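> model the following, please.
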Amino acid sequence: MALPSTYAEPNCSLARALEVVGERWTLLIVRDAFFGVRRFGDFATQLKIPRAVLTSRLKSLVQEGVFRRDENGGVVEYRLTDRGVALWPAIRALLHWGDESYSPDGVKRALRHDADNGLIDEENHCRSCGGLVPVPDIRIEPGPGYQPPTGELDPVSAQIGRPRLLLEPITVGRGPRAAED
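Just a heads-up that it's a prediction; the model follows:
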């Protein structure tokens, strides 16, 4: 039986949050935004998501204030807002849970404090300095459980697979593209 598209329980914050991020693909779109993906075509390429579904999810995330849609010179980018960045603890917890549950060789992607190279624990504290690390200061890199893809990579996947700061925009060396929804 399929879940309803809206939840009747008005006194449950989790139900309300699921209305925003609970649909299939939505958390992967948000995850990729943390990894630096900003353009419609790059989300589509990276996730291999149907374009109509991506359009719907991006519009919804913009309406809910998770993303803002910026257009400059015909290039449209979707950027996490402060409200979107506030989803990091949930994304981080799910990444940790997935690594603990399904990655016997270790974390797929290691998180490090860019300032001192310290590993970041599941609660976002640097194991080197002990500080709580803000999202822009987190470097993500392949961990011991990372399995490099086989075959030729698209430019977006290639950049995501390299060490990089969270929220650092993906650039794939192309000129302006037509605006896409």
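> from here on, contacts and neighbour counts on C-alpha atoms
OK.
> what's the distance between the residue positioned nearest the centre of the chain and L94?
Central residue of the chain (Cα atoms, centre = their mean): R31, 1.4 Å from the mean position. To L94, R31 is 10 Å away according to Cα to Cα, to the nearest Å.
> now for whichever helix or strand the residue nearest to the centre of the chain is part of, which elements pack on it?
Secondary structure from DSSP states H and E places R31 in helix 26-34. Other elements packing on helix 26-34 under the criterion 3 or more Cα pairs under 8 Å, 6 or more residues apart in numbering; DSSP states H and E are helix 40-47, strand 75-80.
> so who does T26 touch?
Applying Cα atoms under 8 Å, 6 or more residues apart in numbering to T26 gives the contacts R57.
> sequence B follows; please return its structure for comparison with A:
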Amino acid sequence: MDPRLDRDTSNCSIARTLEIIGEKWTILILREVWYGSSRFSDFERVLGCPRNLLSTRLRMLVEEGILAIETYKEPGSRSRPKYVITPKGMDLVPAVMGLLQWGDRYRADPEGPAVLARHRDCGAPVDVRISCERGHPVQVKDIESVPGPAFRMRSPE
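Reported below is the predicted structural model:
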């Protein structure tokens, strides 16, 4: 039997990440933040998310340090909160861009993608790629998973 099948997965980083961002509305809120939305009313209008769910998801993203709240004031109006992405939130961009890239390839409208991601400076399409820390492009077949510092075997029952 493959010993990896007896590993303890209770401390899996993927599972822990999905506990925070693994829900449709959360990912869509992040998408809208990257597209420029920052106000509750913007999210509500664009997403069509129920107010209670939207409020809960935004609060969780702030509590997790993925978004932060700043105050803005339009002339003649009271101060209101707006949501801004934090450096921790920016680190999620490759994951969400990977979902966009996959969706554009396999789930796009027959006419093509609804939004194109382009490099602002040169206009070329943005592509999510995997590389090692030394900068070498890496194919999925060339990735190996090895035990890390928190690797544990499952306790015998």
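> if I pick the residue nearest to the centre of structure 1, what's in contact with it?
For R31 of structure 1, the contact set (Cα under 8 Å, 6+ apart) comprises I91.
> aligned to V93 of structure 2, what sits in structure 1?
Under the alignment (TM-score structural alignment), V93 of structure 2 pairs with W88 in structure 1.
> R129 of structure 2 maps to what in structure 1?
Following TM-score structural alignment, the counterpart assigned to R129 of structure 2 within structure 1 is E123.
> what about that match, how many neighbours?
Other residues lying near E123 of structure 1 total 12 when counted by other Cα atoms under 10 Å.
> and it, that one's in a strand?
No: under DSSP: H, G, I helix; E, B strand; the rest coil, E123 of structure 1 falls outside any strand and is assigned coil.
> state the distance from it to Q46 of structure 1.
To Q46 of structure 1, E123 of structure 1 is 27 Å away according to Cα to Cα.
> can you give me the strands in structure 2?
For structure 2, the strands defined by DSSP state E occupy 67-72, 80-85.
> export these as TSV, with columns for distance to S38 of structure 2 and mean neighbour count.
TSV is the format used below for those (distance: least, Cα to Cα, whole Å; neighbours: other Cα atoms under 10 Å):
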stretch	distance to S38 of structure 2	mean neighbour count
strand 67-72	9	16
strand 80-85	5	17
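> any chance of TSV for these, columns distance to R120 of structure 2?
What follows is these, written out as TSV (distance: least, Cα to Cα, whole Å):
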stretch	distance to R120 of structure 2
strand 67-72	23
strand 80-85	19
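> out of the ones you listed, which is closest to D42 of structure 2?
Closest of those to D42 of structure 2 is strand 80-85, at 9.9 Å (criterion: Cα to Cα).
> mean shift between that closest one and structure 1?
Here the mean offset of strand 80-85 of structure 2 against structure 1 after fitting is 0.8 Å, by mean Cα distance after the TM-score superposition for structure 1.
> and that strand, what does it pack against?
Using 3+ Cα pairs under 8 Å, 6+ apart: strand 80-85 of structure 2 touches helix 24-35, strand 67-72.
> what do you get if the cut-off is 7 Å, keeping everything else the same?
Counting contacts by 3 or more Cα pairs under 7 Å, 6 or more residues apart in numbering; DSSP states H and E, strand 80-85 of structure 2 is packed against strand 67-72.
> how big's the offset between the helix holding R31 of structure 1 and structure 2?
Compared with structure 2 after the fit, helix 26-34 of structure 1 shows a mean deviation of 0.5 Å (mean Cα distance after the TM-score superposition for structure 1).
> how far away from the center of its chain is that helix?
Put simply, helix 26-34 of structure 1 sits 3 Å off its chain's centre (Cα atoms, centre = their mean, to the nearest Å).
> what residues in structure 2 pair up with that helix?
The aligned range for helix 26-34 of structure 1 in structure 2 is 26-34, by TM-score structural alignment.
> report the buried residues of that stretch.
Applying a neighbour-count criterion of 16 or more other Cα atoms under 10 Å, the buried positions in stretch 26-34 of structure 2 are T26, I27, L28, I29, L30, R31, V33.
> tell me the contacts of L80 of structure 1?
For L80 of structure 1, the contacting residues are A33, V66, F67, R68, by Cα atoms under 7 Å, 6 or more residues apart in numbering.
> how near is it to N124 of structure 1?
L80 of structure 1 is 19 Å from N124 of structure 1, where distance means Cα to Cα.
> try G73 of structure 1
For G73 of structure 1, the distance to N124 of structure 1 - Cα to Cα - is 37 Å.
> who has more neighbours out of these two?
Comparing G73 of structure 1 with N124 by other Cα under 10 Å, the one with more neighbours is N124, at 22 against 9.
> from T45 of structure 1, how far off is that one?
N124 of structure 1 sits 29 Å away from T45 of structure 1, going by Cα to Cα.
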